[in-house]
Structure formats: structure tokens, C-alpha cells
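Novice: I'll drop the sequence and a predicted model, then ask my questions.
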Amino acid sequence: MKIIDYKDVLPRELTAATMHGVTGRVLIGKADGADHFCMRMIEVAPGGVIPRHKHPWEHQQFFHSGQGRLLRDGDWVDVGPGSVAYIPPDAEHSIENTGGEPLLLICLVPDFAPEL
């Protein structure tokens, strides 16, 4: 069993060609014996962007704090504390922080997806 404060996990800067202001933490993963999923905390800084992308695995997201928007089916949907999203395999999506504080979200992915 593992019980931690998420802040005890060091954040890792996530980079891609057009990604900026994004860090991630693996909260529960393979190193913990989690054989079927990975729980990640993603932080998008004010003005930060996770660019449009897609991948062959589903994932679920729970927005903990901050304000932003999520690209779904070509349209932007506002998200904030308490928002929940299911993103099916191969669905194009993007996240932008539209507020003045970090946008924090929990993201669950299956075991075959990259942990970060």
C-alpha cells in the first residue's frame, strides 16, 4: 500500500514541439506494483499548453484546481475543479490553462501507455 502527498513526488518537465508550461508526476505506477494503470498528476502553468495529439489508449482525467479548456471533437470545453473527462483511444485532444493559477489534473492511463 502507498499513501503519499503528491508534492513528495518530484515533477518532471514535459516537452514536445509546441508544449510549454507542463510538468508531470507519476503518483502510482509500475514501480509501486500497479499492474493495470498509472496515476499521474499533470500541472499546466498559466498560459501553458498541451498541444493537439492523440494516442491508441484511453485515459480519464479529473481536474482538481485551476481553470482551463479541453479540446473535444474540434470544440473547446471549459474545465475547472471537479470536471471529469473520458478521452477514448485515438481521439484528438488538447488542454490549455486559461486562468491565472496552475491547472492541476489527475490523469489515469492503462499499463501499456507511457507513464509520462
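Specialist: Everything's here; your move. Since the structure is predicted, the reported quantities are computational estimates derived from the model, not experimental observations.

Novice: When you work out contacts or count neighbours from here on, use the C-alpha atoms and nothing else.
Specialist: Noted.

Novice: Please look at residue 55 and residue 90 and confirm they touch.
Specialist: Yes - counting by C-alpha atoms under 8 Å, residue 55 touches residue 90, with 5.0 Å between them.

Novice: all strands of this protein, in order?
Specialist: 12-13, 20-28, 37-53, 59-65, 68-72, 75-79, 84-87, 93-97, 103-110 (DSSP state E).

Novice: Check the burial of residue 41 by counting its neighbours.
Specialist: Per other C-alpha atoms under 10 Å, the neighbour tally for residue 41 reads 24.

Novice: Against that first model, consider the following:
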Amino acid sequence: MSKPIVRNADDIEYEAVGAADGMAKGVLIGDEQDAPNFAIRRFTLDPGATVPEHTNEVEHEQFVLEGEYVVGIGDEEYEVSAGDSLLIPAGTVHWYRNESDEPGAFICAVPNGDDEIQLV
């Protein structure tokens, strides 16, 4: 059985996302905290950041925290901003582009397990 956990924002370590230019990821709650079903991650997008087309093995539910940026999902492009929510189904091609002068950030919830990324 899982134990409750509260993590301070200062305890979250962010690392650059390898295939992306200007994106960083911090795992807020995940496997290392013994979360039984889901991981919650926070991503940041620097001004001018680009993330190439890719797919993931698991679905993504996202909530935009700050900024405005473009998300490509399948054949569509969406301009998103703080307060918007997205569902990216498993295996769906998607990408990100921050054309603004302000950073962007979003929360991404995913099921635990293999989240293999495939560049397209």
C-alpha cells in the first residue's frame, strides 16, 4: 500500500530532454516516490524551444500552466495557453514549438510503465 507524500517544489530536479531544444522535465511524483499508477511531470519550454515530432507508448494528459505555445497533434496544430488541457493518445505523433518571448510550462500525467519515445 502506498504512503502519502508531499514534495516541496525546491526538491524537484529538472533535466534537459535529449531530443528537444529548450525543453526540460522534472518528475513531481512517479516511480521513485512509489506512486502506484501514475506519474506527474512538469515540463518547461524556453522561448524559441522546439520539440521534434515523436510518439510515446502511453497516453498523455496535459495541463498548460503558463505561456503560449503551439502543439502539433496528428495533422493539426493547436495554439495553447495557461488553463488549457490536452489529451494525446498513445502512439499519436505530436510536437511542440514555443514561438513567443515568454517561457511555457505544462503538467503531464502518464500511466506508470514504459514510456518509450520514438522520433518520427
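Specialist: Good, I have the coordinates. Every value quoted in this text rests on a predicted model; they were computed, and no experiment measured them.

Novice: List the TM-score for the superposed pair.
Specialist: The TM-score (TM-score structural alignment, normalised by the length of the first structure) is 0.89; 114 aligned residues with a C-alpha RMSD of 1.8 Å.

Novice: between the strands of the first structure, which one is nearest to residue 6 of the first structure?
Specialist: Closest approach to residue 6 of the first structure among the strands of the first structure (C-alpha to C-alpha): strand 20-28, 6.5 Å.

Novice: Report the mean deviation for that closest one after fitting onto the second structure.
Specialist: Superposing on the second structure and averaging over aligned pairs (mean C-alpha distance after the TM-score superposition for the first structure), strand 20-28 of the first structure comes out at 0.4 Å.

Novice: Verify the stated contact: residue 56 of the second structure with residue 88.
Specialist: No - assessed by C-alpha under 8 Å, residue 56 of the second structure is found out of contact with residue 88, at 9.2 Å.

Novice: Residue 51 of the first structure reaches residue 15, doesn't it?
Specialist: No - counting by C-alpha under 8 Å, residue 15 is not a contact partner of residue 51 of the first structure; they are 10.2 Å apart.

Novice: Between these two, tell me which one has more neighbours.
Specialist: residue 51 (17 against 12).

Novice: got the contact list for that one?
Specialist: Listed by C-alpha atoms under 8 Å, 6 or more residues apart in numbering, the contact partners of residue 51 of the first structure are 18, 19, 93, 94, 95.

Novice: again, but for residue 47 of the second structure
Specialist: Contacts of residue 47 of the second structure by C-alpha under 8 Å, 6+ apart are 22, 98, 99, 100, 101, 102, 103, 104.

Novice: repeat for residue 10 of the second structure
Specialist: Going by C-alpha under 8 Å, 6+ apart, the list of residues near residue 10 of the second structure is empty.

Novice: how much space between residue 85 of the second structure and residue 95 of the second structure?
Specialist: According to C-alpha to C-alpha, to the nearest Å, residue 85 of the second structure and residue 95 of the second structure sit 15 Å apart.
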